[in-house]
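# How does the following fold in three dimensions:
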Amino acid sequence: MTTPLLLGLIGLALAQPVPALLARMDWPYRAPRAAIVLWQALALAAILAMVGAGLSASLWLVVHEGAPNPDPGPVRATFHVAFLVLTVVVVARLAWSMISVAREVRAERRRHRTILDLVGERDAVRRSVRILDAAEPLAYCVPGLTARVVVSRGALDTLAPAELDAVLAHEQAHLRARHDLVVDTFSALHRAFPRVLRSDAAFVSTKVLVELLADDHARRRTGTTPLARALVKLGTRPAPAGALGATSTLVRRIDRLERETVDAGRQGAVEGVACYLLAAAVVLGPTFTLAVPWISSAWTTLS
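Next comes the predicted model:
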């Protein structure tokens, strides 16, 4: 019974307390790309541990002293079925959340792009840019096969040319790297976990990290100063649902721009290596120390 218990505890830890603790740390944000991999590894390891706990527990209930138990008894058989059903529910819930989030987001973005094409003005030079006749300065992008970058008249009037270039480079970086797929995946994972086990840390941190990645691309294109000034002028206005853009991460983003320069290629290298090593340990550690020995033992027992 040791293997299912340990896997269950690992799954619970990776689902809530570990992400909450990691979200309070600053060092992963110095290597945003590697930090996203680490968050993905945590989510994958949590799901694998939960599924592994259910499968190993169900098998343990029908095995007696290292051999198949031909007559496990009604109580033991009931627990066996219950653990199998629980495992199926976990997998089915994850699959359904992935499908439902994909459908909802796709429909929402398609509707948003249609409205933008109706009420927005197409930029004469940048064909994917739509200009909204709004006094409030805002900028965001709507991902998809026919993506849109949106800026308002207020933003055009407020931003200097270099600052506008930085904003557009930031939004294009979101679209080119398909950051929406990363955010949508964590949105689905967030929805898949039961409310009592759900942690907002992974979802919120991922949205911050993709903004930092887009910032890195923009400042390589235009420099740090224009980007920082543009962020201040645009403020913390949230993007519409389904879009990517400015969020409440302004303070962290500007602080990072102040501490790191565009040519600081080695900054974050140590943190990046640490993130990748932790990601590998989180996924491979339980797999080779618990899952593989259990699979080997189960195969020997049942054969």
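# hey, let's count contacts and neighbours off CA atoms from now on
Will do.
# Run through the strands of this protein in chain order.
Along the chain, counting by DSSP state E, strands occupy 63-64, 67-68, 121-122, 129-132, 139-142, 148-152, 244-245.
# Give me the helices and strands touching the third one, please.
Looking back up the chat, that one is strand 121-122. When contacts are defined as 3 or more CA pairs under 8 Å, 6 or more residues apart in numbering; DSSP states H and E, strand 121-122 sits against strand 129-132.
# quick one on the thing from earlier: between the strands of the chain, which one is closest to residue 16.
Taking CA to CA, strand 244-245 is the member of the strands of the chain nearest to residue 16, at 25.6 Å.
# still on that earlier bit, take the strands of the chain and lay them out in a markdown table including mean neighbour count and distance to residue 225.
A markdown table is the format used below for the strands of the chain (neighbours: other CA atoms under 10 Å; distance: least, CA to CA, whole Å):
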| stretch | mean neighbour count | distance to residue 225 |
| --- | --- | --- |
| strand 63-64 | 16 | 66 |
| strand 67-68 | 15 | 69 |
| strand 121-122 | 16 | 28 |
| strand 129-132 | 22 | 23 |
| strand 139-142 | 27 | 18 |
| strand 148-152 | 24 | 20 |
| strand 244-245 | 24 | 19 |
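# to compare against the first, here's another:
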Amino acid sequence: MAVLLFAHALLMVLCATPMLRRVTRAGIAPGLGTAVWLAVLACVLGSVVTALALAILVLVGVLEASRPIPPAAFVATVVLAVLVVVAGVRWVRALRRMRARADEHADALRLLGRRFDCDRLATDVVVLEADRPAAYCVAGRRGIVVVTSAAMAALDPVTLRAVLAHEAAHLDGRHPLLLTVVRGLAAAFPGLPGMRWCHTVAREVGRLLEMSADDAAVRRHGVASVLSGLLTLSGAVPSGALGASGQDVVARAERLAAGSRRCLRVRISLCAIIVFAFGVPVVIVLARALGALGPLVWP
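Sure, this is the predicted structure:
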């Protein structure tokens, strides 16, 4: 069964990923697309961890049944157990390190910038003196929205409110936290080949989260204001932050200009990927459980 779970994880990485990128490319239902990407990531990780746990249990059974204990089985059991523990510890440490860095960044920006009162937002807004127009959010213990003085000068009041609404949508939706979880995987194991896939997931999730924030801002301030703010703030965003001018500016601008689209086929495809991602491991585990219970139920 461990081999089947490993095979399923590999199939999801090699086959489901290109399909999912193609389905979510246009940004239709970005919230659902984000959920599917995260579900596929969770499924792949769950399949790998479960397969490793089953392999450890099999090796422990071999050790208990064998006298004397085969050295190879003993070494393999210890190595697998250590790998699972080390992987979990490294991931948690990477998450804590990234979280601490975000807290320090947010605190530093509060000290360096000046507070900007915006009655329509519950989030703190800080104006930072800079020559380049930019706006982004930083998640910490108390997330903040940062807008540069150049952006304040370049944007009219309506467009500025749309940009701030975009950033507030990131914080309200816990978007930085979602990206931190995915990026933490790649940061914990930078040298492993499989971590390149985590970078792909993080990039696609970040792109869809930007589109979700665009939609939230459009619902409050209209397409024209959001599109104007996106094109005005087309500069770089600090590493690790989510900004109105973040990823795929041209694609996002074209999507906003084209207007909202609803495609039932895209939604069905996304739901089908979720069913396949979680359905296959469940079937594998149930088949194994029924096989083990078979002699007891049908003697």
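# Structural similarity score between the chains, please.
Once superposed, the chains reach a TM-score of 0.84 (TM-score structural alignment, normalised by the length of structure 2), with 289 aligned residues with a CA RMSD of 3.0 Å.
# re the thing from before, got the strands of structure 1 as JSON lines, with distance to residue 91 of structure 1 columns?
Shown next, in JSON lines, are those (distance: least, CA to CA, whole Å):
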{"stretch": "strand 63-64", "distance to residue 91 of structure 1": "24"}
{"stretch": "strand 67-68", "distance to residue 91 of structure 1": "26"}
{"stretch": "strand 121-122", "distance to residue 91 of structure 1": "44"}
{"stretch": "strand 129-132", "distance to residue 91 of structure 1": "40"}
{"stretch": "strand 139-142", "distance to residue 91 of structure 1": "30"}
{"stretch": "strand 148-152", "distance to residue 91 of structure 1": "34"}
{"stretch": "strand 244-245", "distance to residue 91 of structure 1": "29"}
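# Quick one: closest of those strands to residue 253 of structure 1.
That would be strand 244-245 among these, by CA to CA, at 12.7 Å.
# mind checking how far the closest one is from the chain centre?
Relative to the centre of its chain, strand 244-245 of structure 1 is centred 14 Å away, using CA atoms, centre = their mean, to the nearest Å.
# same thing with stretch 55-69 of structure 2?
On CA atoms, centre = their mean, the centre of stretch 55-69 of structure 2 falls 38 Å from that of its chain.
# and if you look at stretch 208-222 of structure 2?
Worked out by CA atoms, centre = their mean, stretch 208-222 of structure 2 lies 18 Å from the chain centre.
# List the buried residues of that stretch.
208-218, 221-222 (16 or more other CA atoms under 10 Å).
# what do you get for stretch 261-277 of structure 1?
Buried residues in stretch 261-277 of structure 1, counted by 16+ other CA under 10 Å: 261-262, 268, 271-272, 274-276.
# from the middle of its chain, how far away would it be?
20 Å.
# cool, stretch 270-288 of structure 2 as well?
21 Å.
# do the same with stretch 183-198 of structure 2
13 Å.
# Excluding chain neighbours, what is closest to the counterpart of residue 145 of structure 1 in structure 2?
Residue 145 of structure 1 maps onto residue 141 of structure 2 when the alignment is built from TM-score structural alignment. Distances taken as CA to CA, 6 or more residues apart in numbering place residue 103 nearest to residue 141 of structure 2, at 6.1 Å, with adjacent residues excluded.
# Would you check that that neighbour makes contact with residue 140?
Yes - assessed by CA atoms under 8 Å, residue 103 of structure 2 is found in contact with residue 140 at 4.2 Å.
# Quick one: the helices in the stretch 1-150 of structure 2, in order.
For the stretch 1-150 of structure 2, applying DSSP state H, counting those that start in this stretch gives helices covering 2-11, 17-24, 30-65, 71-112, 149-154.
# angle of the third one against helix 17-24?
For helix 30-65 of structure 2 against helix 17-24, the angle by axes from the mean of the first three to the mean of the last three CA atoms, to 10 degrees is 160 degrees.
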